[in-house]
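K.L.:
Structure here, sequence nowhere to be found:
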């Protein structure tokens, strides 16, 4: 017996950091979007606990199993389809797809919200992220209205038929940013401003515009990221471009993939906005 759950990757355009003594209420507000690629977790029968991950290590899996206090034997297979540590929400997708898959496989009877809360706790405990888990329960372009885990925070989803291109120049240690007091203040001040603007007019154009302004104001962009973002934003057929938070990664939007295929940018990946969200196989 086996079952699989797919959770899409998530890229944030702008955000605030919302601290709280209670882990489930700690998180972030802001806006981002879901990709067609993400993390697929498969749970299958085994005589012992086996963990097979195609990249990275088992840190996230170990943390989830620790929180859930599960000591049953089974095999966990994870297909991580995006770069880790580069702003794609892979640790959150890993945690959420695992809790959802285990819930079905072991017939635990947990609600989707409870599974999301477990995944959120794992994310916060590891310092890997703040708002990806709740965003990954949505679809398309996702606005995080109130911070916290699923069932506590609040989101709004917006569907758009657009293509996305991305290129990563490597990772950024998320915990080094979100736990740094100076970065914390600058990010939250800029994030709150653009969050309020976006809530008034939640259009795709505003998301791209505010994301670019946010990335410039926070000075989180490396030179190589800024150069590519500026190049994309100078192209007439590209709707907008910015930095994926928090990663050394560039994203851009266009109406169709041919726009990106005509660009001579090495290692440019083309995707689509994911208007479906989580998929149970």
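P.N.:
Looks like it arrived, so ask away. It should be emphasised that the depicted structure is a prediction, and the values quoted were computed from it without experimental measurement.

K.L.:
Going by C-alpha atoms from here, please, whenever you check contacts or count neighbours.
P.N.:
OK.

K.L.:
Buried residues, the longest helix anywhere in the chain. List them.
P.N.:
For the chain, the helix that runs over the most residues, judged by DSSP state H, is helix 181-200. Buried positions in helix 181-200, judged by neighbour count with 16 or more other CA atoms under 10 Å: 183, 184, 186, 187, 188, 189, 190, 191, 192, 194, 195, 198.

K.L.:
Between the residues you listed, which sits nearest residue 129?
P.N.:
residue 184 (13.3 Å; CA to CA).

K.L.:
measure the residue nearest to that closest one when sequence neighbours are not counted to residue 245 for me?
P.N.:
What sits nearest to residue 184 in space, not counting adjacent residues and going by CA to CA, 6 or more residues apart in numbering, is residue 178, at 5.9 Å. Distance of residue 178 to residue 245, computed by CA to CA, to the nearest Å: 11 Å.

K.L.:
got another, please set it beside the one above:
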């Protein structure tokens, strides 16, 4: 027997950090979007517990298994299709795809919201993210209206037919930023301002505009990221560009794929906004 679940990667443009003493209510509000690439987890029968991950380690997997208190033999295979620690929500996609796949494989019959809450708990416990799990239960562009895990927080999804290009210059230690009091205060103050603006008019252009302003006002952009973002924003055939939160990564939108294909930028990947979301195979 085999079960497979795909969870899309998620890039945040701007956000606020929302603290709560109850972990399931911990998280963030903000806006982001889903990619066609993400993390696929496959569970197969085995005589012992086997974990195969194509990049990184099994930290997230181990945490999900610990929370679920599962003592069963099977093989876990994870295909992580995006860079780790670079603002793509790969740890959340890893946790959520595993939780959902195990639910199918073991016939646990948990509600999908509970599977999402398990993944959210893993993220909070590891300090690897604050709002990607609930966003990854949506599709297209996702507005996180209320913080927390699936079933507790609230999101709104918007579909757009648009191409996404991205280039990663490496990772950022997410936990060092979200746990630093100064960073948290600046991020939340600036993020709240643009979140309120975006809730009034949730357009694609506003998302790009507010994401860029957020990244500059919080001083999170590195020099190499800002240089590429400014170049992409100078082009008429590109809708806009900014930095992925939190990662040393640039993203940009365009209606026409050729706007990116004609660029001579090493390491630039072209994707499409994912209007489908999670897929169970």
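P.N.:
Great, that's in hand. Here the structure is a predicted model, which is why all the values come from computation and not from measurement.

K.L.:
my guess is the residue nearest to residue 184 of structure 1 contacts residue 17, does it?
P.N.:
Yes - with contact defined as CA atoms under 8 Å, residue 178 of structure 1 reaches residue 17; the gap is 7.3 Å.

K.L.:
anything in contact with each of these two?
P.N.:
Counting by CA atoms under 8 Å, 6 or more residues apart in numbering, the contacts common to residue 178 of structure 1 and residue 17 are residue 184.

K.L.:
So the two - more neighbours on which side?
P.N.:
A direct count of neighbours by other CA atoms under 10 Å for residue 178 of structure 1 and residue 17 places residue 17 higher, at 24 against 21.

K.L.:
in a helix, that's where that one is, yeah?
P.N.:
No - secondary structure of residue 17 of structure 1 (DSSP: H, G, I helix; E, B strand; the rest coil): strand, not part of a helix.

K.L.:
mind listing what the closest residue to it other than its chain neighbours touches?
P.N.:
Of all residues not flanking residue 17 of structure 1 in the chain, residue 28 sits nearest, at 4.8 Å (CA to CA, 6+ apart). In this structure, residue 28 of structure 1 makes contact with 15, 16, 17, 18, 130, 131, 144, 146, 147, 148, judged by CA under 8 Å, 6+ apart.

K.L.:
export those residues to TSV and tack on distance to residue 2 of structure 1?
P.N.:
Compiled in TSV, the contacts of residue 28 of structure 1 are given as follows (distance: CA to CA, whole Å):
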residue	distance to residue 2 of structure 1
15	37
16	39
17	38
18	38
130	30
131	29
144	33
146	35
147	34
148	31
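
K.L.:
and which of the residues you listed is nearest to residue 204 of structure 1?
P.N.:
residue 144 (15.0 Å).

K.L.:
Quick check, the closest one in contact with residue 31.
P.N.:
Yes - taking CA under 8 Å as the definition, residue 144 of structure 1 is a contact partner of residue 31 at 6.0 Å.

K.L.:
Neighbour count for the two, which is higher?
P.N.:
residue 31 (31 against 26).

K.L.:
Distance check, the nearest residue to residue 254 of structure 2 once chain neighbours are set aside against residue 53 of structure 2.
P.N.:
Take residue 254 of structure 2 and drop its neighbours on the chain: the residue closest to it by CA to CA, 6+ apart is residue 238, 4.8 Å away. Per CA to CA, residue 238 of structure 2 is found 35 Å from residue 53 of structure 2.

K.L.:
wait, is residue 205 of structure 1 part of a helix?
P.N.:
Yes - under three-state DSSP, residue 205 of structure 1 sits within a helix.

K.L.:
follow-up on the earlier one: to which residue of structure 2 is the residue nearest to residue 17 of structure 1 aligned?
P.N.:
Alignment note: residue 28 of structure 1 maps to residue 28 in structure 2; criterion TM-score structural alignment.

K.L.:
Mind listing what's buried along the helix or strand residue 231 of structure 1 falls within?
P.N.:
If you go by DSSP states H and E, residue 231 of structure 1 is part of helix 223-234. Within helix 223-234 of structure 1, the residues that count as buried by 16+ other CA under 10 Å are 225, 226, 228, 229, 232, 233.

K.L.:
correct me, but the fifth one touches residue 238?
P.N.:
It refers to residue 232 of structure 1. Yes - using CA under 8 Å, residue 232 of structure 1 makes contact with residue 238 at a distance of 6.5 Å.

K.L.:
Identify the contacts common to the two.
P.N.:
With CA under 8 Å, 6+ apart, residue 232 of structure 1 and residue 238 have common neighbours residue 252.

K.L.:
ok, which stretches of structure 1 are helices?
P.N.:
59-68, 90-105, 112-126, 132-135, 174-178, 181-200, 204-217, 223-234, 257-261.

K.L.:
Who are the contact partners of residue 246 of structure 2?
P.N.:
By CA under 8 Å, 6+ apart, the neighbours of residue 246 of structure 2 are 12, 86, 87, 172, 174.

K.L.:
Excluding residues flanking it in the chain, which one is nearest the fourth one?
P.N.:
In this case it means residue 172 of structure 2. In space, and not counting its chain neighbours, residue 172 of structure 2 is closest to residue 247: 5.1 Å by CA to CA, 6+ apart.

K.L.:
Against residue 166 of structure 2, how distant is that neighbour?
P.N.:
Taken as CA to CA, the span from residue 247 of structure 2 to residue 166 of structure 2 is 11 Å.

K.L.:
okay, those two: which has more neighbours?
P.N.:
residue 247 (27 against 19).

K.L.:
okay but the more buried one is in contact with residue 177, surely?
P.N.:
No - counting by CA under 8 Å, residue 177 is not a contact partner of residue 247 of structure 2; they are 10.8 Å apart.

K.L.:
where's residue 249 of structure 2 relative to residue 89 of structure 2, distance?
P.N.:
Relative to residue 89 of structure 2, and taking CA to CA, residue 249 of structure 2 is found at 12 Å.

K.L.:
who's more crowded, the two?
P.N.:
More crowded of residue 249 of structure 2 and residue 89, by other CA under 10 Å: residue 89, with 33 against 29.

K.L.:
In structure 1, what sits opposite that one in the alignment?
P.N.:
In structure 1, residue 89 of structure 2 lands on residue 89 (TM-score structural alignment).

K.L.:
Next: residue 13 of structure 2.
P.N.:
Using TM-score structural alignment, residue 13 of structure 2 pairs with residue 13 in structure 1.

K.L.:
Among residue 238 and residue 53 of structure 2, which residue is more densely surrounded?
P.N.:
A direct count of neighbours by other CA under 10 Å for residue 238 of structure 2 and residue 53 places residue 238 higher, at 19 against 15.
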